[in-house]
Every structure is written in structure tokens, then in C-alpha cells.
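K.L.:
show me how the following folds:
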Amino acid sequence: MTVTDYQSALAYIHSRPRLHKEANLNRIGALLDALGCPQEGQQFIHVTGTNGKGSVVKMVTCLLEATGLNVGRFTSPFITRFNERIAINQTPIPDAQLVAEVQKIEQQVSRLQAADPEFAVTEFETITAVMFDYFKQQAVDIAVIEVGIGGLYDSTNVLTPQIAVITSVGLDHQNLLGPTLGAIATHKAGIIKGHHPVVIGRLPSEAQAVITETAKRLASPLAINGVDFEARLTKTLPTWGQQLIFSNQANRLQQLQIPLMGDYQIQNAAVALQTYLTYLAQQHLPVDILTIKRGLKQATWPGRFEKINDEPLIILDGAHNPEGIAELVKTIRHQFKGRDIRLLFGALGDKNLAQMLPPLKKVASTLLLTTVPDNPRAATPEQYAQVDSEIAIEPDWPVALTRILADISTDDVLVITGSLYLISAIRSYFKGETIDD
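P.N.:
This is a model prediction of the structure:
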């Protein structure tokens, strides 16, 4: 056995292949069967989407916890420590528990490989199996599960959810999910299960048509943001947050507050609240406005329009695809009208830089590009220059950050955005934390 402690457990997980040439659920199914099918007999809420799924997962878990439930949460990627990806009541899986779970996985994978030398699971399949077994062992009341990529062939899609949630559909991961919104929506619609409710955000018409048809075919009740429910901003809070009003056919909830900024977070809150209220109705539980307010106030989420400094105002936001950038630019224009905006941006090379750089350049008084650290997929200076050779580039992000801070006044706003890998590194720098490898 190679897994003996926390570091060797992480090393084992990261040694698994990132992708497999065959897109199916056979490998994760075989591994979970060997573990005794821990995904069975549990309650889940399953969340996918191009953007917003992490924030929605956090809001829903906070609402469920405020109700008094023991709630599991599965998200990716992590910001500081790997354990953040698997949590119960916001407490990450302890190191010792992670080691024990990975040892169990290693043993079962070895046994399966003895019977079939070609058998291999991916890194995400391994993490997914750890999550399912840990939540089963800890007997959570319900777990809120974020899809890795897509939905249809995502390794989390072996569960049957109480509610399936699709936050948004945009052009991202096209090499895996297809070139069109319809193709991507088909993958995301794969998490819908027959006769189980579906909650969706405001989607492009092409994507919404696919989701609507799938839900109808599977006789799954569908709630659409802007049609069956909605949330509206009532004011921006001076304490870094927003107040909103939510309504659906049965409820009108006023003076709700979230400690998150960004116009898009109002829409994420709408989806989260509809999901939570649907679950309460399923379980015949009462709607309590004080519980809802208490839950939403706990819904902080690092790296999502997060303030890390006041003077100058420094914000971290993991907008890493065209749709995310569009929402970020919209929020900047809304919140900081008339102020100088300094932008530091770093992305992965497989993202659509041609759609992301022009809107950033338009909204910024200063735009500086940098390289995502320690990632072979990071966009190179050459890739940036192919899109716009006039934008300044400093590959070393600490040097880039020093350059931009040297020319900033206390009234300016610095927004650091792009890949969450970059956000993680810079956030840890400001917080004085050490990131897991």
C-alpha cells in the first residue's frame, strides 16, 4: 500500500489520469460497486452549469444547514487546501478521514486491476468515490453535489437527485462537450432524472429548449428563473453585500441579504432559493423567513468577487470564460461607475481569449496580463499576443502585481481575475496561507 499519510494520499489522487479516452460511467460504477454502492440510499441535490454552480452550491448548503440538517458539500476546485472540496456543514474532511478513504480506494482499485489489468480510474473519479463513501460513512442528511464538467458523463452522475439544478449554459469546455450551446446543454441535461424536479437559471433560448424538452420527456417538473420564480436587487449593502427580494408562485420573501457582490449573484440566489424551497416542499417542511435570512448571510464564497483589501479596493474574481467575463464587466460598470479600474488577468490557454480580452480592455484604465502559475495549461505570452499584441504582459504574477500596485491610488479599484488557479495563488499571498500542491 502506497498511501500512508496525507501527502501520499494527495499524491495517489493526483497520480491518476486527468481524462480517459472513453466518456462513460463504467469505471466509476465499477469502483463504487466495489465499495458497496455508497451513493445509494442517500439524498442529493445535483448542480451543474457553465458558471454559478459553486455559488449556488454554497447558498443551498447554508440554507439547508440553517434548517438544522447535516449537509455534505462537494465542489471543485479548491482555493487553499484540497480538503475544501469535500465538506460537511462547511467543515472540510479531516486529513485522517481523507487518508482512510483513499486507502480504501487504493485497495479496491488494486483488486479491480488484478481482475482486469486495463482498469483505471481518473483523478476526478477517485475524488468522487472518496466523497460518496465519506458522506455515507458520516450519514449526512443530504449532500449538495457540484458536477465537474458537463453532466451526462460526469462521474457524479451515478446518483439520483432530489432536485437537479442547471445554473447557466455557455460556451466552455467545447473540446469535451461540443461546439454549440445546444450540444453543451445536452450534456448538462444529462443530470435530469425522471420524475425528479429541475430548477434552471436564465439560459440562452437554444439551451433552454434542450433542457425543457428533456424535462418534458422525463416527466420532471421544471422551474425556470424569470418564469416560475425571480429575484430582484433592492440595494447594495455598505458592508459588502446585496439585499434582494425573491418570489415564486407560493412565496414572496423580502429583505434577504447575501454577503456576495455581483449582479450575477442575485440570479444565483434566485436559483438557490427556488431549489431550497422545492426541497422543503418535498419534505413537507415549513418555510421560515428567519431561517432563510440566517442561512443566506452565511453564504460567503472565496474568489467570487471577493474583497481582500479596502484602500485601494482589491477584488478577486474567478471569471475564467467569456460568460463569466461578461458578468464581471457588467458588475464593474454597475458598482464602480466613474472610478479607475485596474485589471490583472491570467487564464488557461484552452479558454477563448479572443472573447475575453476585448471586454476587459474596454472596461479597464489599465490591463496587465500574467501567467497562471504552476499549470501546464496556462496561456502563454504568445497566445495573449496573438489576440492583442498591444496589451502589456508580465508572465511572473508577483512582479505583475507589484507593477500594478506601484501605480495605483487609494481611490482606484484593482480587480484580479481569470483562472481560479491564479486567484488561489494571489489570495493565499494576501492571506499569508500555504496552498496544497
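K.L.:
okay, CA-based contacts and neighbour counts for the rest of this
P.N.:
Will do.
K.L.:
helix/strand/coil for residue 417?
P.N.:
In three-state terms, and counting by DSSP: H, G, I helix; E, B strand; the rest coil, residue 417 is strand.
K.L.:
okay, now it: neighbour count?
P.N.:
27 (other C-alpha atoms under 10 Å).
K.L.:
hey, where'd the helices end up in the stretch 201-350 of the chain?
P.N.:
Taking DSSP state H, counting those that start in this stretch as the test, the helices found in the stretch 201-350 of the chain are 205-217, 263-282, 289-297, 322-335.
K.L.:
before we go on, could you also do this sequence so I can check it against the first one:
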Amino acid sequence: MVRTYKEAVEWIHGRLKLGVKPGLKRMEWMMEKLDHPERRIKAIHVGGTNGKGSTVCFLRHILQEAGYRVGTFTSPYVEQFNERISINGQPISDVDLIKLVQIIQPLAEELEQTELGGPTEFEVITAMALYYFGKMNVQDVVIFEVGLGGRLDSTNVIYPLLSVITNIGYDHIHILGNTLEQIAFEKAGIIKAGVPLITAIDQPKALRVVQEKAASVRAKVYVIDRDFTIFAHEPTTDGERFSLQTPFASYDDVTITMLGAHQVKNAALALMVADYLRTYYSFLIEREHMYNGIRKAAWLGRFEKMDERPLIIIDGAHNEEGIDSLVATINAHYPNRGVHVLFTALGDKPVAAMIRKLETIAQTMTFTTFDFPRALSAEQLAEQATHRNVQCATDWKQWLKEKRKQIATDDIILITGSLYFISNVRNFIKNKYN
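P.N.:
Below you'll find the model as predicted:
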């Protein structure tokens, strides 16, 4: 039995060796043993390829402004493991994490002796979150972010008030399928009978799959650019400004501090969800709560400015669609600045395509690696590059220290790729490069 925080986290991470095991049988077994904590939670379920974390963040801030206590279950973490299970943005305590592991560990060991096999790391963490919000610390509402896919994701044991799908893109294709239709089918698996869906999917083929699933279970669908519409969008010096028309209200001159057109879509999704909760579930959300919440929202590691002169930006763009959004944001907000890119990625990503897109904005391209099982080497990444100014950096910390002294003060250091890597970089920069 674990007794310290270090032992608890080590036990959880020890489950990583089991890899990814899609399916809900192990989760259902644990929920039965725990007397179904998932049935006691007022939940909102957020799936999609990119933008899940930002959408959760926008929605959480709106609900907090309205005075609600909001639980969140997100992944991965950026600063500390505990933040995956949070209340009003505050990670759970080390003491509570230890208690949760003490409850779930015996179940995991018992489950290992069955034909279902032991639960994975993500299944264990999901069970911990469900028990925490269902039994230990019940909240007004809990927002659950899907881990991978949807249909067979361990979070899919919940029956939410609303389902949200941000968008569909090519990620985890070795598990979810290599066509938009196949990926959309997996994402659509979170849609429940009679539970409304709000989505920002804009590809016709993917949207058709999702609508067919929703129709089959009689779930109402609200689609961006059809049922709720963004207009008058313009970049500002410190964010974005836009207006939104929903079926229930009009919101003019909404401002956000997260940069990029993709964040405008995520904010619009959150506003539409809040509007629906206000209209149909009697949530006491005023217009000022929506405006203030959206404006205050900030998401770690997503186009986050870490230093000035030179400007250092970190962004966890870990797939092709994420890189597209990142490049568009740089072009919209910093069109005439020298950009020095530091990039690394995991081996299951379409790195050649990602690198090609980054090369369009880069003055220099530097590749590195980090301590993670699936991380590619700097040399493997460099082989995919066609840029005229390419280098490899074995020690990215030393590279960063030197680069910020070498470049012009109005240039930009852009660090992107794996979110796991971005977490390391963020902690390093916060400690002032020491």
C-alpha cells in the first residue's frame, strides 16, 4: 500500500507499461466495485482532436464567474501531475491523491487477476477522478476531457448533461483509423441517447458521420457556422475579438487573450455550451459571467509567452492540425518577425508534414529530443527537413540559453511539438534557465 506522494505517482506511472487498451470493460468493472460514483456526477463531456483543453478552460472560467464549483479532468499535465484532477483550476492535494491511489490500487490488483487484465495508467487516473468527484468531493459540475478517441475511451462511462466535440483531425491514426470518417466515428462514440451535442466540426464527411450517430440516438446537434455563428473576428494586440450569434442570444465584441482563430472557435464552443446550460438546465449564468470568464481564461502551454525581448513562445502543437493553427497565429500576429523554431515530436506523429509547415515561418530550424519513450532523436527529425538553416541540439537547455543572446531582440523563439516536451521547457524557463 502506498504511503507517500512519490510512491503514489510512481505507482500510477508504472501502469504506463500496459500501454493503450481501448475498451470500457475494465472501467465498468471498477465502477461496479466502487458503487458507481460516475452516476452521481453532473458532467460535461468534451472530445475532439485539438482544442479540448482550451475549450474546457474557457467553459470552466465562465462557470466559475457565475459562482459554480467546477471540477475538471484533463490531460496531459503541464506543471504537476495533480492538475489532471482539479477544482476551479486548483489541482487536488497530495493527500487526496494518496487517498485515491490507496482506494484504486487494490482494485487494480484484483482486476489484474481476471480475464480483463490490469487497468492502464489512464484508466486508473480516470477511475480516481470519477471516485473523487462522485464520492469524495462532489462539485456543482465536472468537465471531463476525453483522453483518446471517445467510443472506447475510459471517460465514456459517464452520462453527461452535454457532449462537446471540438473538431476532427488526423491524430492517433494507428488506433482511431486513417480517414476522417473513421476518426469521426470514434469521436462520435461519446454521443449518448437524448444528450445534446455541440460541435465545431467543419469537414462535411466527418460531420455527416457524427450527425448520423446523433440521429440514431435522438441527440440534438448544434453545429458551428450553422446553429451558432462567429462574425466580426479580428486579431488584437493581446488576443482576439469576435462576436457570436447563438440560437438564444447575440454576444458582441467578445475578447479573449488566447491567440489564434482556432481559439476563437474554442471560445465560441464554450459560450454556446454556457448558453445551452443557461437556457435548458437553469444554470444561473449572466452575460457578464460569460464575457468575464472568456476574457480571463488562459491555458498553459498553448501559444504561451514565457519571456520578452526576445519573445519566447511555447505551444504544444503536437499534430498536423495543431501546427496549422500555430503557423496561422504567427502569421496573423507576428507577420514580419524573425522566427527561430525549436521542435521535437513523438514517433507516432506525421513529423514530415509538421516540419514542412513550420519551415514556412522559420528563419532557423533546430531539432532536439527529450527523455520520453517514443521521442524521436534530433537527427531523425532533421532528416525530414528541407530548410536551408537546420541544426540539431542535443542539449536544448544550453541551446535556449545561447540562442536568446544571439538573436535580435525583436525576433521570436518558438518552441513547439510534444506537449510532454513543452511541460519540461515551461518548468525550465520558469526557473529562469537555471
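K.L.:
just give the TM-score of the two.
P.N.:
The TM-score (TM-score structural alignment, normalised by the length of structure 2) is 0.95; 430 aligned residues with a C-alpha RMSD of 1.8 Å.
K.L.:
with respect to burial, which of the helices of the stretch 201-350 of structure 1 scores highest?
P.N.:
helix 263-282 (a mean of 21; mean count of other C-alpha atoms under 10 Å).
K.L.:
for that one, packing partners?
P.N.:
helix 53-66, strand 163-166, strand 198-200, strand 229-237, strand 241-248, helix 322-335 (3 or more C-alpha pairs under 8 Å, 6 or more residues apart in numbering; DSSP states H and E).
K.L.:
contacts for the first one, please.
P.N.:
It refers to helix 53-66 of structure 1. 47, 71-73, 75-76, 89, 143-146, 166-167, 265, 268-269, 271-273, 275-276, 291-292, 294-296, 298-301, 304 (C-alpha atoms under 8 Å, 6 or more residues apart in numbering).
K.L.:
go with 7 Å
P.N.:
For helix 53-66 of structure 1, the external contacting residues (C-alpha atoms under 7 Å, 6 or more residues apart in numbering) are 47, 71, 73, 75, 89, 144, 146, 167, 268-269, 272, 276, 291-292, 294-296, 298-299, 301.
K.L.:
same question, the shortest one
P.N.:
By C-alpha under 7 Å, 6+ apart, the list of residues contacting strand 198-200 of structure 1 from outside reads 163-167, 192, 220-225, 271, 275.
K.L.:
now the last one
P.N.:
With C-alpha under 7 Å, 6+ apart as the test, helix 322-335 of structure 1 has contacts from 51, 170, 262, 263, 264, 319, 352, 355, 356, 360, 363.
K.L.:
just the fifth one next, same as before
P.N.:
Judged by C-alpha under 7 Å, 6+ apart, the contacts made with strand 241-248 of structure 1 from elsewhere in the structure are 228-237, 252-261, 270.
K.L.:
narrow these to those that are buried.
P.N.:
Buried members of these, scored by 16 or more other C-alpha atoms under 10 Å, are 229-233, 236, 253-254, 256-261, 270.
K.L.:
out of those residues, which is nearest to residue 384 of structure 1?
P.N.:
residue 261 (28.7 Å; C-alpha to C-alpha).
K.L.:
tell me the contacts of the closest one?
P.N.:
So residue 261 of structure 1 contacts 240, 241, 242, 305 (C-alpha under 7 Å, 6+ apart).
K.L.:
what's the most distant pair in these?
P.N.:
Among the contacts of residue 261 of structure 1, the pair separated by the greatest distance (C-alpha to C-alpha) is 242 and 305, at 12.3 Å.
K.L.:
on that earlier part again, closest one of the contacts of residue 261 of structure 1 to residue 104 of structure 1?
P.N.:
residue 305 (38.0 Å).
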